[in-house]
Each structure stands twice: as C-alpha cells, then as structure tokens.
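A.B. asks: Pasting a predicted model and its sequence here:
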Amino acid sequence: MEPLVDIVIEDARWEALGLDALAELAVRAAFAELGLPEVGFSLCLMGCDDARILELNGDFRGKPKPTNVLSWPSEERGVDAGEVPDLPEPGEADDPESLGDIAISYDTCALEAAEAGKPMADHVSHLIVHGLLHLLGYDHIRAADGDLMEATEVRILARLGLSDPY
C-alpha cells in the first residue's frame, strides 16, 4: 500500500519515535472518520526541532517562538462559523491532490507530553490529526469552529484508541 504521507526527517529523534508509522495511522483514521478515500491525496510532514519550527513560525506567522505544529494548506477552504469545510476531491492515484504541508517540533511535543503526563506517541498522533484538519479547512479562531474541530479530533483519536485530549 502506498504511503499517504511523505515524511521529511530533519531531527533523527523522530525516526526513533516512528513518526512515519504514527503519521500513517493518524491520517488513515482521519480519512476514515471524514469519509475520504485513502487513494488520491498526498501531504508532507516534516519532523523537525524547536530551532527550525521557531524559524518557520517567525517567517510565516510573524511569531518568532517555537510551537508544536504548523500547517500550510495547499488551498484555503474558508467556511461560515461552525460549518464543516467542504472536503477536497481526490486526484488520481498517479497524480494525487496535494493537501499541503505540516511541520512538527520534537522538542515542544516532548515537553508538552511530559507536562501532560501522556505518552509522546499519543500527543504526536493528536497533533498530526490537528495539523491535517487545518489542511482540510478546519480552524479554531472562532469559538464555533474550535468546538467543531475539537469534536472532530476527539472522534478521530477514538478510532486510534486514544482518549479525549481536551
């Protein structure tokens, strides 16, 4: 089976955690929950460290500080407050529709997981789902959108056997 996620590892600690397997499971669970086919889409996930994500967060969001996850959708999918975004149409198997890119920082994820007393793999799976939902047009700027996004995340994480992180 073709991988859904192209993985770019900039920090070797991600290899030890098994970022590629975590990403595949998280994305497949999200696609199943949302009714998206596993063929016809692609996305890229970069596993990096705080220094790299600080640079990206500064360049793209004007926030020169580390964060856990960043997303760059290939297409803006604006919706009315609290509305489910229109899901993209899949491309062909040999020419998949790109959903966009996600970057995730090992340092911040490890710190957050430790502070929350949860396994790193569970926290990373949640953040991959969170980043993917951003690629699909979900957001949490407005309260109604945040409620919808959180509820969607909780359902996807339940498919992975993970408890409600909220």
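C.D. replies: Noted; the coordinates are in hand.
A.B. asks: make it CA atoms for all contacts and neighbour counts henceforth
C.D. replies: Fine.
A.B. asks: What segments of this structure are strands?
C.D. replies: Using DSSP state E, the strands found in the chain span residues 5-9, 41-48, 69-73, 97-105.
A.B. asks: here's the one I want to compare it with:
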Amino acid sequence: MLVLRRAPGMGWMLPLAPGELRAVFAAMQEATGLAGCTVELDLVGDEEIARLNAAHLGCTGPTNILSFPAHDGGPHDGAHASSPDRSHGGPHDGPDEDAPCHLGWLVLSLDTWRRECQLYGQEPVEHALRLLAHGLGHLAGYDHGPEMDEFTDAALEAALETALAVLTAQA
C-alpha cells in the first residue's frame, strides 16, 4: 500500500494521478514480493529534500529520492513512520494500521525529477517510476550493485506494464 503526501504548495506534477500511482506502485510491490507492505511517499520540492539530505545523510543540496527503511530507525520514531516534522501538512492519507508490514518512507523531489527529465531527456513517467523502484529497493534492504539493479528492473518493468494498461484504458 502506498501512502501519499505532498508538501503544501506542491501541485500534482507527476504524469500519473494519485490512484494511478498507487496501482502502479502496487504492481511494483507484487513483482518484488512486497505486496501488502505499507510505504509512505512524500512529494516535496528541492528545499525540503535538501534539508532532509543534510540532516540525515550529511549531504549538501537536493537529490532526486531519499529512502528511509523502517528497520533502520531512520528519521522516524515508532512502528509507523512519519516525517521528522509533519508541520508541513499537506494533502495526505495515513498509514494502514492493519498492514502486515511497514517498509519505510520515500521522499521524492518533484523539482529534481522534473529537472532531470529535461536535462537528461528522461521520459517523465519512466523516470518517476525508476526513481520509485530504486527507492523501494533500498527499503527492501538492497544497496547499490547488481542485485539492486535486478530488483529495480523487475519493479520498473511491472510498473511500466501497469502504467501502460492504465493509460491505455483511459484513452
């Protein structure tokens, strides 16, 4: 299950509607054996992701996606993750208290995602889904390397198939 939140003032910039994104993410989880697990996803701008990057990883500046696995403790307290300060509020839904597992928290910078699409000629849907698949791999315990690449590719393939089906059904 994907729990979505977006920072105040951040319009919906992704090329998939929230329901479509949840369906695509569910396909990723099914393809990688993580079906039924809760993942929280915050959609933020560069300022917020740069703050988190500095506070939790000691890195300067924005990045495209950050992953905070629940088992690492990350920036969260308690069984269900929440951002270090939820004062930013914003449209969201809460974690599923009945979910069999909670994998953790992803933070995606919509500013960086959009900039990377333009700078590197990335197709927007595919690039967003690749970032989410990569982040999911970190939540599942993978570090960079061949196993992470295989995981990301499997999740991305399932996501793209589902996205194509969803978008084709709307046409």
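C.D. replies: Cool, the structure landed. Here the structure is a predicted model, which is why all the values come from computation and not from measurement.
A.B. asks: Looking at the strands of the first structure, which is nearest to Ala143 of the first structure?
C.D. replies: Counting by C-alpha to C-alpha, Ala143 of the first structure lies closest to strand 69-73 out of these; the figure is 19.7 Å.
A.B. asks: Kindly name the residues of the second structure that line up with the closest one.
C.D. replies: Per the alignment by TM-score structural alignment, strand 69-73 of the first structure matches residues 65-69 in the second structure.
A.B. asks: coming back round to it: columns distance to Ala158 of the first structure and mean neighbour count on top of the strands of the first structure, output as a markdown table?
C.D. replies: Converted to a markdown table, the strands of the first structure look like this (distance: least, C-alpha to C-alpha, whole Å; neighbours: other C-alpha atoms under 10 Å):
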| stretch | distance to Ala158 of the first structure | mean neighbour count |
| --- | --- | --- |
| strand 5-9 | 21 | 17 |
| strand 41-48 | 22 | 21 |
| strand 69-73 | 21 | 20 |
| strand 97-105 | 22 | 22 |
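A.B. asks: Glu150 of the first structure is nearest to which of those strands?
C.D. replies: So among those, strand 69-73 is nearest, using C-alpha to C-alpha, at 15.6 Å.
A.B. asks: which residues are contacting the closest one?
C.D. replies: Strand 69-73 of the first structure is contacted from outside by 53, 57, 99-105, 127-128, 131-132, 134-137, using C-alpha atoms under 8 Å, 6 or more residues apart in numbering.
A.B. asks: now swap in stretch 32-44 of the second structure and tell me
C.D. replies: 1-7, 10, 26, 29, 81, 95-96, 99-111, 151, 154-155.
A.B. asks: ok, how many other residues are close to Met120 of the first structure?
C.D. replies: Neighbourhood size, Met120 of the first structure [other C-alpha atoms under 10 Å]: 18.
A.B. asks: Map it onto the second structure.
C.D. replies: In the second structure, Met120 of the first structure lands on Pro124 (TM-score structural alignment).
A.B. asks: check contacts around the residue nearest to its match when sequence neighbours are not counted.
C.D. replies: Nearest residue to Pro124 of the second structure, sequence neighbours excluded (C-alpha to C-alpha, 6 or more residues apart in numbering): Cys117, at 6.0 Å. The neighbours of Cys117 of the second structure, taking C-alpha under 8 Å, 6+ apart as the test, are Glu123, Pro124, His127.
A.B. asks: my guess is the second one contacts Arg114, does it?
C.D. replies: Right, Pro124 of the second structure. Yes: with contacts counted by C-alpha atoms under 8 Å, Pro124 of the second structure reaches Arg114, the gap being 7.5 Å.
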